[in-house]
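Peer 1: Return atomic coordinates for the entry below.
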Amino acid sequence: MKKRITIREIAARVGLHYSSVSLALRNDPCLPEKTRAKIKKLATKMGYVPDAALGALAAYRNSRRPHPVHSELAYLTDRAPDEPFSAAIRHYAQKQAAHLGYNLVEYNLASGDTRDLHRLQAIWWNRGVRGIMIGPVDTPAPLAGVTWEKWPVVAYGYTVPEPHFNRAVLDHFQNMLLHLKLLREKGYSRIGFILLPNIEHNTAGRIHAAWLYDHQILHPKSVPIPILDHDPQNPNVIEKWIQSNSIDVIIAYLEQYDLLAARGWRFPEDIGFSLLTRKNYHKQGVKISGFDTKTESLAANTIHFLVSLIHEQACGVLDIPRHYMISGKFHEGETLRPTPRQTPAKKRNIIA
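Peer 2: Here you go, the predicted structure:
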């Protein structure tokens, strides 16, 4: 059996400490690029192959011990600190970062001295920030005007179309297909859908695409109901849309639920109601049905993804960006009719 080449043997050959060789093989930028290239070239020539078993053991031991906070991660957004969605993402991301031994610090492009992204990047470099999580951003253009090669970067969702960062995203397409399937299983056939322009933009059209695929490919005989994408805050417009299309269930948002409830609509007696994006910070007093977008899971997995890139030293905008995708989960609630129980088929008696 061929003898495994070790890091210490490479270090002895190149004349450096084994810790420097380890850093070079992990492409750590604390070593000059020329030094890293020299060590990696020698390691390849000597036939060095990382020991997967030892790597797995080290990862396991590291996951089992408590992590003191030792490095900073940046959370970049331009939304107000008290905006519920961004605040929830920040909260769960900070919790996961602390679990992994990092301190996630928010930097807001819309306030104070942090509006200049070039200045922010200088601050990050001086503070030794290890990686950048980009949260929801309403004005993404400035992010394309700077370079990112010093840090691993992961964007939450699709609010920043360019640069083409690594992303942690919801599987919007499959989530919507499953949402529609579950509604049909409950006996709904006249499904109305309210799609806000900002949701269309922030999901890169994936929810809309799933709606079209469901109606045109999966259920080609269904009569499509026009999507309501204007005046979603006007109850008169919503009611006219419902009545003129004989809608029996709506996929919409918490605001539309409140508007219709205030007009006396009962759920599910008068009409079914399902939230397109049910979030865990929504008011808990009303058990509204809908698709849980798992804000907490996606935020935590964004940090997990970012830390894995830090370990790889995968900095900047990669030639082939990576996407970390998770699914949501349907919440039954009380605003939809129950799914009919399927009667099991009777077993046929076989006469010998």
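
Peer 1: going forward, measure contacts and count neighbours with C-alpha atoms only.
Peer 2: Noted.

Peer 1: How many neighbouring residues does T339 have?
Peer 2: A count of nearby residues for T339, using other C-alpha atoms under 10 Å, gives 13.

Peer 1: can you tell me how far the closest residue in space to it that isn't next to it in sequence sits from R4?
Peer 2: Spatial nearest neighbour of T339, chain neighbours left out: K186 (4.3 Å); criterion: C-alpha to C-alpha, 6 or more residues apart in numbering. Computed as C-alpha to C-alpha, to the nearest Å, the K186 to R4 distance reads 60 Å.

Peer 1: What of A93?
Peer 2: 40 Å.

Peer 1: which residues does the residue nearest to T339 contact?
Peer 2: 337-340 (C-alpha atoms under 8 Å, 6 or more residues apart in numbering).

Peer 1: Just give me the neighbour total for the nearest residue to D171 once chain neighbours are set aside.
Peer 2: Spatial nearest neighbour of D171, excluding adjacent residues (C-alpha to C-alpha, 6+ apart): S327 at 5.3 Å. Applying other C-alpha under 10 Å, we find 16 residues neighbouring S327.

Peer 1: and the end-to-end length of stretch 282-299?
Peer 2: End-to-end distance (C-alpha to C-alpha), stretch 282-299: 17 Å.

Peer 1: Next, the residues that contact it from outside, please.
Peer 2: In contact with stretch 282-299 (C-alpha under 8 Å, 6+ apart) are residues 88-90, 92-93, 156, 168-170, 175, 179, 273-280, 326-336.

Peer 1: buried sites along that stretch?
Peer 2: For stretch 282-299, burial by neighbour count (16 or more other C-alpha atoms under 10 Å) applies to 288-299.

Peer 1: Narrow these to those in helices?
Peer 2: 295-299 (DSSP state H).

Peer 1: returning to what we had before: please check the contacts of stretch 282-299 and keep the buried ones.
Peer 2: 88-90, 92-93, 156, 168-170, 175, 179, 273-279, 326-328, 330-332, 334-336.

Peer 1: where's the residue nearest to D171 relative to D292, distance?
Peer 2: 9 Å.

Peer 1: Enumerate every residue touching the spatially most central residue of the chain.
Peer 2: Among the residues of the chain, the one closest to the centroid is V169, at 3.0 Å (C-alpha atoms, centre = their mean). By C-alpha under 8 Å, 6+ apart, V169 lies in contact with 156-158, 298, 323-326.

Peer 1: Which members of the residues you listed are positioned in helices?
Peer 2: Of the contacts of V169, the ones assigned to helices by DSSP H are L298.

Peer 1: S71: which of the contacts of V169 is nearest?
Peer 2: Y156 (20.6 Å; C-alpha to C-alpha).

Peer 1: one more, for comparison:
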Amino acid sequence: MKERVTQTDIARAAGVHNTTVSLSLRNSRLIPLETRERIQSIARSLGYSPDPALRALAAYRNACRQQRRAETLVYLTRGDTRQGWRQSPVEGIYFTAAERRATELGFNFRHMWLDEPGMNPRRLDRMLAHEGIRCLLLAPHLPIGETLDTMDWSRLCAVRIGNSSLLAPDLNQVSTDVGAIVRLALRQVLLAGYQRPGLVLPRRTDELADRTWSAAFGAEQYRRNLPSLPVLLLPDSPVECSHALVSWHRLHRPDVVLGVSPLVRPLLRQSGFEVPASVAYVDLLLQDVLGTLAGVQGNHARIGELAVELLNAQLEKNQFGLPTVPTITSVAGRWCDGASLPSRRPATDEQPAAILPANLVA
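Peer 2: The predicted structure is shown next:
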């Protein structure tokens, strides 16, 4: 059996000390970039691969070892007030889960508000550098491309939370799997006997998510050969919202509304639609799991935890700055039955036929 290439072999080939090889393979910035790249290239040419068992042992020992100085992880938010973002239940869950997981991993967890009086991206950048803070979690509501372009990302280890792939800088992110949520919801809607589903959400919500909600819904309409009801993107004005909803419903006659906002369900009521008597309703960001509403409950706590775990993994690998190829970790949700989507099928009815065109599968 061919012997495993060791770091000693790499050190001998590169003409450097074993410690230099070890630090270079961990991408440590204690070693000049040119030297790191040269040693990593030599390691690849020799066929070096780390021993998974030894790596697991090292990770375990590092986790058990008491750190002399804990890293500080900053959770960055913005808004009209310091705690205004907590009005969104989902964002509160993200924050709480991230704080809990960060504490478990040994971080000092700290909230910073970008819109604090006197604060701006350049001052934030200086504060982080002065305090030696290298770890940053960006909350989902941040209009990142508009505010943080001027920061020095090369010394930061950062991760984004939420669906906002359109906005720069391109950091690794953890977010809801919008496509999976829409597919799951429409599958349940069709199984319940509905035939004309329509999607309603605030225009701003779709824009911040890089239009993934409307795109996913349109793709499923085509894939399942459903009536092409246009997505209703609600305007900012509450009065205009109600008028738009009534006009849209009158013109397109959906038998079930899929909503992507806590505003949609009350808006239906305010506009004169009784759920489910007038129209059935499915909440794609379900918070109420008491059986009143049907919908998909996102695993928001897991998203917050995974964001911290991803950041911690980047830190351990010395991956600072903007990634060359940004990644998106998508987290699926789970279906919850509810009274807002009563079945239209007799109890003895079989599974619906021809939900999909013949050349497609579920």
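
Peer 1: What's the residue nearest to D171 of structure 1 aligned with over in structure 2?
Peer 2: S327 of structure 1 maps onto A332 in structure 2 when the alignment is built from TM-score structural alignment.

Peer 1: Would you mark the buried spots in the one helix or strand A56 of structure 2 maps to?
Peer 2: Following DSSP states H and E, one finds A56 of structure 2 within helix 52-64. Buried residues in helix 52-64 of structure 2, defined by neighbour count with 16+ other C-alpha under 10 Å: none.

Peer 1: Just the helices from the stretch 101-250 of structure 2, written as ranges.
Peer 2: 121-130, 144-147, 178-191, 203-208, 212-223, 238-252 (DSSP state H, counting those that start in this stretch).

Peer 1: Deepest-packed of those, please.
Peer 2: Mean neighbour count (mean count of other C-alpha atoms under 10 Å) peaks for helix 178-191 among those, with a mean of 20.

Peer 1: and that helix, what other elements does it pack with?
Peer 2: Judged by 3 or more C-alpha pairs under 8 Å, 6 or more residues apart in numbering; DSSP states H and E, the packing partners of helix 178-191 of structure 2 are helix 212-223, strand 294-298, strand 333-336.

Peer 1: any idea how far the residue nearest to D171 of structure 1 is from Q243 of structure 1?
Peer 2: To Q243 of structure 1, S327 of structure 1 is 33 Å away according to C-alpha to C-alpha.

Peer 1: Same check on W265 of structure 1?
Peer 2: Relative to Q243 of structure 1, W265 of structure 1 is positioned 12 Å away (C-alpha to C-alpha).

Peer 1: same deal with I134 of structure 1?
Peer 2: Taking C-alpha to C-alpha, one finds I134 of structure 1 at 42 Å from Q243 of structure 1.

Peer 1: need the contact list for the nearest residue to I7 of structure 1 once chain neighbours are set aside.
Peer 2: With sequence-adjacent residues excluded and distances taken as C-alpha to C-alpha, 6+ apart, I7 of structure 1 is closest to Y18, at 6.1 Å. By C-alpha under 8 Å, 6+ apart, the contact list for Y18 of structure 1 reads 7-8, 10-12.

Peer 1: can we see that at 7 Å?
Peer 2: By C-alpha atoms under 7 Å, 6 or more residues apart in numbering, Y18 of structure 1 lies in contact with 7-8, 11.

Peer 1: do S274 of structure 1 as well
Peer 2: 250-252, 288-290, 335.

Peer 1: will you turn those residues into TSV that also has distance to K150 of structure 1?
Peer 2: Listed next are the contacts of S274 of structure 1 as TSV, based on distance: C-alpha to C-alpha, whole Å:
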residue	distance to K150 of structure 1
I250	46
I251	43
A252	41
I288	45
S289	44
G290	41
T335	49
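
Peer 1: Identify, from those residues, the entry nearest to F193 of structure 1.
Peer 2: Closest approach to F193 of structure 1 among the contacts of S274 of structure 1 (C-alpha to C-alpha): I251, at 4.9 Å.

Peer 1: That closest one matches what in structure 2?
Peer 2: Using TM-score structural alignment, I251 of structure 1 sits opposite L258 in structure 2.

Peer 1: what does H172 of structure 1 give?
Peer 2: Match for H172 of structure 1 (TM-score structural alignment): V178.

Peer 1: I'd guessed its match sits against W213; true?
Peer 2: Yes: look at V178 of structure 2 against W213 with C-alpha atoms under 7 Å: they come within range, at 6.3 Å.

Peer 1: re earlier: what about the contacts of Y18 of structure 1, which are in helices?
Peer 2: 7-8, 11.

Peer 1: I'd say Y156 of structure 1 and N166 touch.
Peer 2: No: contact criterion C-alpha under 7 Å: Y156 of structure 1 and N166 do not qualify, at 8.9 Å.

Peer 1: ok, which stretches of the stretch 251-362 of structure 2 are helices?
Peer 2: According to DSSP H, counting those that start in this stretch, the helices that the stretch 251-362 of structure 2 contains are 264-270, 300-316.

Peer 1: Figure out which of those helices is closest to P117 of structure 2.
Peer 2: The nearest among those, by C-alpha to C-alpha, is helix 300-316 at 27.3 Å.

Peer 1: what range in structure 1 does the closest one sit on?
Peer 2: Residue span in structure 1 matched to helix 300-316 of structure 2, by TM-score structural alignment: 295-311.

Peer 1: Next, the mean deviation of the matching stretch compared to structure 2.
Peer 2: Stretch 295-311 of structure 1 differs from its equivalent in structure 2 by a mean of 1.2 Å after superposition (mean C-alpha distance after the TM-score superposition for structure 1).

Peer 1: Pull out the buried residues from that stretch.
Peer 2: 295-307, 309-310.

Peer 1: from these, which is closest to T35 of structure 1?
Peer 2: The nearest member of the buried residues of stretch 295-311 of structure 1 to T35 of structure 1, counting by C-alpha to C-alpha, is I310 at 19.6 Å.

Peer 1: Help me confirm that the closest one comes into contact with V153.
Peer 2: No: I310 of structure 1 lies out of contact with V153 (C-alpha under 7 Å); the separation is 9.0 Å.
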